[in-house]
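Peer 1: please find the sequence and the predicted model below.
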Amino acid sequence: MTSAPPTSDHPLTPLDLPGDGDWLAWVSARCEGQLAEATRLVEGLKGGGSATEVLGGWNRAATAIANASSVSMWAEVHPDAAVRDRADALDQDVQRFVTELGLDRELYAVLAGLDATEVESLDADARRVLDHALRDFRRAGVDRDDATRDRLRELSETAVRLSQDFGRTIRDDVRTVRLAPERLAGLPDDYREAHPPGDDGLVGLTTDYPDLVPFMTFGSDAEARRELALAQTNVGWPANDAVLQELFAVRRETASLLGHDSWADYDTEVKMVGSGAAVAEFIDRISALAADRAAAEKQVLLERKRLDDPGAEEVLGHDSRYYSELVRREQYDVDGQVVRTYFPFEQVRQGLLDVTGRLFGLTWTPVAPAAAGAWHEDVATYDVGLDGRRIGRIHLDLHPREGKYKHAAQFDVVSGVAGVQLPEGALVCNFSRGLMEHDEVVTLFHEFGHLVHHVLGGQGAWVGFSGVATEWDFVEAPSQMLEEWAWDADVLATFARNAAGETIPAELVEAMRRADAFGKGVNAAQQMSYAARSYWFHTEQRDDLTAFGDELQRRYSVFPPLEGAHMHCSFGHLDGYSSGYYTYMWSLVIAKDLFSAFDPGDLFAPEVALRYRDRVLAMGGRKDAADLVADFLGRPYSFDAWAAWLEE
């Protein structure tokens, strides 16, 4: 029996964005129209039918829901506050619809009651769609009593509102530190020129990344670094402290009503790690593996700090970036201010497109602003081509502005469905318009990896498997692996050039790689500190989140907490990743294993690159992540490559 939804060979067109038009009306019409379509399709499904008919209808309804759900992006990126507010309100409507859908016993009965013989004859993808749908219904509480289902509805609506409040506060709470010009000692000339004194004779530095990152890397004024670090770690304080306490309580009660001991147990049920206890074990395992190296690296930082401050007895987290830069400059002959001259933003953006195009056989064709209809003049839009046909569209929104999402992420604009709609995604970052630090280049490669995954994985028939639809503790692995191309001398030579047109020397790249090895242990320890907050905040109730976070910082990081800081209030991953921030390191373990299949001497070798493209990225969520990795590597994943990397 054929079970894939019908598709068409008719060329698909991207979403018609309004550009200079009425975004408020467009966002409302798009979301409300798709919700209405989903409602109509769901009601039609309740009449039953063959397995193929029901699953086809389910896929069409899920596609409409995915289209409506993308409204959340406009709350994060649109320059008009009225549009952002409207998108937030609409997102609540979408989440309310999704909650009701998950508790709809009549619809569940239709899917659960499909003829067993027909189901058995479905192909593997269709059976997986059905299995996931039934699983998600049960996880939503469809089989609970009426009172429990009513309470789950209330909790879901509350959780959506709290998540929006949490994110909005971080987005809008940009803090500024004002400093005398001489306190910018050590900063590059272009940074100083971009930050002239105001009428009061002082320079205003914000907590946005283009201000924050260079200052923490090169600023020699220790007290100024502390002031800026304190401002950044207090974004969202105190408002988000109460929001998080309420959000954690909602999640605990939800998990309990669904039969789990903790939110982490509920959350990990559908992840590679498998259980909450396994998360705690993973955090401790990584911490133990990194402990000796982290301690040794911290001692190096302390010894360097004592050259400036002979009485220093401690290195604090806000010192780490600055003294790591000095160690790399003095002991590894890598000067970050020289390195950044090879990475003008425009060159890096084009180089990224050229590298990924060559690697995956893709073309990136610029779309004129009038045709793209994007939401801001900064946005660059490209059509994605493969084998002579358009397979998707991407939007690059890479500079900060007021009211915009403050971190770096890929957002779905449209989930791809073969013959129905093209995958379309947006990359949202906050880079400067001038020279980039090399770690910002690495970040851009990383985030672009999500965008490539979204487009390549968006060519299948089932929207539930479209794009980055794998287990959540695998989604970072392909992006972390793409970072490797930002460290290769031959790759960087294709686009990294200074103002004189000189290509970045291979020996400098090699020195950068050696220097980057310094700090692996410290960074792993700090990542486990964040992962521990994410996990234990959802597992163990405490009245004082700041004190609990400081306790976990002391347990896992080599750096003590910054006095007066409340970093959990700006830790955005506590929303989307909830108890699962461990996934960054979990994914890195897998990423290092994936990368071991490539030839370091030729990272563009087509046989392995295209095998990876087709067996991992293009598969989306059609298989469990462990199976995707095994299909590519020819064996199960292991810790070996990561452990070897840590020791390099």
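Peer 2: Ah, there it is. For clarity, every value in this text was computed on a predicted model and none was experimentally measured.
Peer 1: rest of the way, CA atoms for contacts and neighbours
Peer 2: Fine.
Peer 1: contacts for the strand of greatest length in the chain, please.
Peer 2: Criterion DSSP state E: the longest strand present in the chain is strand 389-397. Contact partners of strand 389-397, identified using CA atoms under 8 Å, 6 or more residues apart in numbering, comprise 14, 374, 378-385, 416, 422-429, 451, 455-456, 459.
Peer 1: elements contacting the helix or strand containing residue 482?
Peer 2: Here residue 482 sits within helix 477-482, counting by DSSP states H and E. For helix 477-482, the elements it packs on are helix 438-456, helix 583-595, judged by 3 or more CA pairs under 8 Å, 6 or more residues apart in numbering; DSSP states H and E.
Peer 1: and residue 561, which of these is closest to it?
Peer 2: Among the helices and strands packed on helix 477-482, the nearest to residue 561 by CA to CA is helix 583-595 (21.5 Å).
Peer 1: right, and the helix or strand after that closest one?
Peer 2: For helix 583-595, the succeeding helix or strand toward the C-terminus, using DSSP H and E, is helix 606-612.
Peer 1: buried residues in that next one?
Peer 2: Buried residues in helix 606-612, counting neighbours by 16 or more other CA atoms under 10 Å, are found at 608-612.
Peer 1: before we move on, what about stretch 243-256?
Peer 2: The neighbour-count check on stretch 243-256 (16+ other CA under 10 Å) flags 243-245, 247-255 as buried.
Peer 1: and for residue 418, the neighbour number?
Peer 2: Neighbour count for residue 418, taken as other CA atoms under 10 Å: 21.
Peer 1: ok, it to residue 593 distance?
Peer 2: Computed with CA to CA, to the nearest Å, the distance linking residue 418 and residue 593 is 31 Å.
Peer 1: nearest residue to the residue positioned nearest the centre of the chain in space, please, no chain neighbours.
Peer 2: Nearest to the mean C-alpha position of the chain, counting by CA atoms, centre = their mean, stands residue 409 at 4.6 Å. Spatial nearest neighbour of residue 409, excluding adjacent residues (CA to CA, 6 or more residues apart in numbering): residue 428 at 5.4 Å.
Peer 1: and residue 94, by the same measure?
Peer 2: Leaving out its chain neighbours, the residue that sits closest to residue 94 by CA to CA, 6+ apart is residue 69, at 6.2 Å.
Peer 1: the one you found: what's it in contact with?
Peer 2: For residue 69, the contact set (CA under 8 Å, 6+ apart) comprises 31, 91, 94-95.
Peer 1: over to residue 18?
Peer 2: By CA under 8 Å, 6+ apart, residue 18 lies in contact with 26, 373-375.
Peer 1: in what helix or strand does residue 412 lie?
Peer 2: Residue 412 belongs to strand 409-414 when assigned by DSSP H and E.
Peer 1: also this one, for the comparison:
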Amino acid sequence: MTTTPNVPLPASDWLAWADAYTREHIDAYRAAIDQLKDGSERSAAETIALLDAADLELRTASAPCFLVSEVHPDERVRDLLEERGRETVALSTAQAQDRELFAVLDAVDAGALESLAARVLERALREFRLAGVHLPDAERARVAEIEERLTQLDQDFSRVVRDDVRSIRVPASALDGLPDDYREAHAPDAEGLVTITTDYPDSVPLRTFSTDADARRALTVAYENRGWPENDRVLGEILDLRAALAALVGFTSWADRDTQRKMVGSAAGIEAFIERLRDAVSAPAASDYDELLDALRASDPAVEVVDASNAAFASELLRRERYAVDSQEARPYLHIDKVRQGLLDVTSRLFGLEYTAVDAPTWHEEVRVYDVSLTGEPLGRIHLDLHPREGKYKHAAMFDLRPGVSGGPLFEGALVCNFNRGPLEHDEVETLFHEFGHLVHGLVGSRQPYVALSGIETEWDFVEAPSQMLEEWAWDARVLRTFATDDAGEPIPTELVERMRRANGFGRAQWAARQLFYSAVSYFLHRDRPADRTAYIDALRPRYDVLRQLPDTHLQASFGHLTGYSSAYYTYLWSLVIAKDLFTAFDGDDLFAAGPAQRYRDLVLAPGGSKDAAELVEDFLGRPYAFDAFAAWLDSAAG
């Protein structure tokens, strides 16, 4: 195995590289699986080591498929890697249905293994059961067929969202209320009209600051109709196939099968969590809604409802009136270059990470590359791809480029975001800290001895907690002042940050209600599989979300988490409960204190998937996680 700190990305011929690199590791995976089944006598430890070597090769092949297919400017490269991605998923399914391989692993004496190897074996045997290794040949073949089709449909759904960039043309007056740099970047055309797209750097500022209600509404409708109607059909097939697959392998629903890998444990657990949160947020969220409506009516008495087209604008009005906070006030201190470097400095100071900028080939000239080490020992390499472009993934996420494992290859990953190239909104800074939390988790957790336990290989409803907790550092004045400076070098005023913090307290319940609505959409679409998904979502909304339905929109067609998180969008709120509890161990007066940060690094992040998430949290807190900190955060007054 190699310990070089980077995947050998090409300087030019990406098509040839993508073909050769993925084929090399797919072939090595096949060879390792064949070796496992060759009848040779091996110890239990040797068998698990060979299984993990095969797993490493398949993950090494698949990781660039799912990253580079979302970011490379060349459509031919994207198409090839989507095809190879489908191949790696098919190989994974075939492995989990391979009765000969199952017999080899089922015969391993778990008692002869050390604890981590036994955990790898336990997880592998679980995957055999979930894939239906016990089924008759025809039914196993049907499971494999469904898995292959689902991979194709997931890619189709993502591609449609990525490519469906819509736009509106509005008078220049629609930009009233927006920052100067935004207006300068959106000059009127020969007809005096301005084109605004649904990409984040265009749409978020206009929907937040424009005083033109018609423009905000038109852009929001365009944004919430991305992927319509094509992706509604794709989603319908996805939901039906997931239900069929779950039934084939012995589960009453997709969510019951999916939760076998999660902390919540069952579909009933998801429903119970959703309803518990609904009880907690309904009344305060309704109060938030009334305040938003009052703020809108103060400037326009004709406003009847708060919906997705005016909620951000109403929140901005309230922040200005009640807390003397204008979101644009912070922008001069939050230039992307300073924020990016500041984030590296903050996480270096917290966790002892060392970043070295490197001039290395990557998929686009704007991508920044850093090698990362901890106490002098290499951890891996990261790529920061932070700005929008045609054909690129439209949201913000962390992707693996290569898995890391102790004694073997180093972790390599990427942040893929869509931020402005100049000043940022503070919300974007918070998002960057959040996504970087995933990258830190992947790096620090990447040195486990088995790839199946290395990096972010924990329960999927825990993975957001480390990222959500890192957001806290984006709200601390002492932290922000280490990097948030204006053109004259003056740091962001502490008093401004305190006002921002107070203003951020408003609307928490309304925000939580909206997240709860998304969780309900994710779960109940899978449970009920309605024929008319738009009508179903419209009827579901009032039970969970206080914002009103925006007519003639189709949320489900661009709700990308319906592919990745499927029925488990509840994960964001579940993880937030844990994140708020984890944060209680830190000193609010000194977020740079080394003791808590390094304990957290060593006890929560570094173990990767070597322990259950609940055990990791208990190791750090000295007790099981609890709901109290989240409830206190939710109920805290804006001040």
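Peer 2: Yep, that arrived. Computed from a predicted model, the values in this text were never measured in an experiment.
Peer 1: re the thing from before, what's in contact with the helix holding residue 482 of structure 1?
Peer 2: Residues outside helix 477-482 of structure 1 that contact it (CA under 8 Å, 6+ apart) are 445-450, 453, 584, 587-588, 590-592, 594-595, 617.
Peer 1: mean per-residue distance, that helix to structure 2?
Peer 2: Once fitted to structure 2, helix 477-482 of structure 1 is off its aligned match by 0.2 Å on average (mean CA distance after the TM-score superposition for structure 1).
Peer 1: can you tell me what part of structure 2 that helix aligns to?
Peer 2: Using TM-score structural alignment, helix 477-482 of structure 1 corresponds to residues 465-470 of structure 2.
Peer 1: so of the helices and strands packed on helix 477-482 of structure 1, which one's packed in deepest?
Peer 2: Among those, ranked by average contacts under mean count of other CA atoms under 10 Å, first place goes to helix 438-456 (a mean of 24).
Peer 1: got the angle for that helix vs strand 409-414?
Peer 2: Calculated by axes from the mean of the first three to the mean of the last three CA atoms, to 10 degrees, helix 438-456 of structure 1 forms an angle of 20 degrees with strand 409-414.
Peer 1: how big's the offset between helix 438-456 of structure 1 and structure 2?
Peer 2: Superposed on structure 2, helix 438-456 of structure 1 shows a mean distance of 0.3 Å to its aligned residues (mean CA distance after the TM-score superposition for structure 1).
Peer 1: what's stretch 181-199 of structure 1 aligned against in structure 2?
Peer 2: Using TM-score structural alignment, stretch 181-199 of structure 1 lines up with residues 172-190 of structure 2.
Peer 1: not counting that stretch itself, show me its contacts.
Peer 2: 171, 192-196, 205-206, 209-212, 215, 328.
Peer 1: apply 10 Å and report the result again.
Peer 2: Stretch 172-190 of structure 2 has contacts (CA atoms under 10 Å, 6 or more residues apart in numbering) with 169-171, 192-196, 201-202, 205-216, 328-329, 331, 420, 422-423.
Peer 1: contacting residues for residue 373 of structure 2?
Peer 2: For residue 373 of structure 2, the contact set (CA under 10 Å, 6+ apart) comprises 5, 348, 352-356, 379-381, 443-444.
Peer 1: what angle sits between the helix ranked longest in structure 1 and helix 583-595?
Peer 2: Counting by DSSP state H, the longest helix found in structure 1 is helix 276-308. For helix 276-308 of structure 1 against helix 583-595, the angle by the same axes, to 10 degrees is 90 degrees.
Peer 1: helix 276-308 of structure 1 against structure 2, how far on average?
Peer 2: Mean for helix 276-308 of structure 1 is 1.0 Å (mean CA distance after the TM-score superposition for structure 1).
Peer 1: so where in structure 2 does that helix end up aligned?
Peer 2: Per the alignment by TM-score structural alignment, helix 276-308 of structure 1 matches residues 267-299 in structure 2.
Peer 1: then stretch 330-350 of structure 1?
Peer 2: Against structure 2, stretch 330-350 of structure 1 falls on residues 321-341 (TM-score structural alignment).
Peer 1: where along the stretch 201-350 of structure 1 do the strands fall?
Peer 2: 203-206 (DSSP state E, counting those that start in this stretch).
Peer 1: actually the stretch 51-200 of structure 1, sorry about that
Peer 2: Using DSSP E, counting those that start in this stretch, strands in the stretch 51-200 of structure 1 cover 176-179.
Peer 1: and the contacts of residue 373 of structure 2, which of them are buried?
Peer 2: Buried subset of the contacts of residue 373 of structure 2 (neighbour count, 16+ other CA under 10 Å): 5, 348, 352-355, 379-381, 443-444.
Peer 1: what's the neighbour count on the aligned partner of residue 133 of structure 2 in structure 1?
Peer 2: By TM-score structural alignment, residue 133 of structure 2 lines up with residue 142 in structure 1. Residue 142 of structure 1 sits with 26 neighbouring residues when counted by other CA under 10 Å.
Peer 1: and for residue 112 of structure 2?
Peer 2: 12.
Peer 1: got it, and residue 12 of structure 2?
Peer 2: Using other CA under 10 Å, residue 12 of structure 2 is surrounded by 11 other residues.
Peer 1: roughly how far does it sit from residue 362 of structure 2?
Peer 2: As defined by CA to CA, residue 12 of structure 2 lies at a distance of 9 Å from residue 362 of structure 2.
Peer 1: do residue 619 of structure 2 as well
Peer 2: From residue 619 of structure 2 to residue 362 of structure 2 the distance is 39 Å (CA to CA).
Peer 1: export the buried residues of stretch 243-256 of structure 1 to JSON lines and append columns for distance to residue 134 of structure 1.
Peer 2: Shown next, in JSON lines, are these (distance: CA to CA, whole Å):
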{"residue": "243", "distance to residue 134 of structure 1": "32"}
{"residue": "244", "distance to residue 134 of structure 1": "31"}
{"residue": "245", "distance to residue 134 of structure 1": "31"}
{"residue": "247", "distance to residue 134 of structure 1": "27"}
{"residue": "248", "distance to residue 134 of structure 1": "26"}
{"residue": "249", "distance to residue 134 of structure 1": "27"}
{"residue": "250", "distance to residue 134 of structure 1": "24"}
{"residue": "251", "distance to residue 134 of structure 1": "22"}
{"residue": "252", "distance to residue 134 of structure 1": "23"}
{"residue": "253", "distance to residue 134 of structure 1": "22"}
{"residue": "254", "distance to residue 134 of structure 1": "19"}
{"residue": "255", "distance to residue 134 of structure 1": "18"}
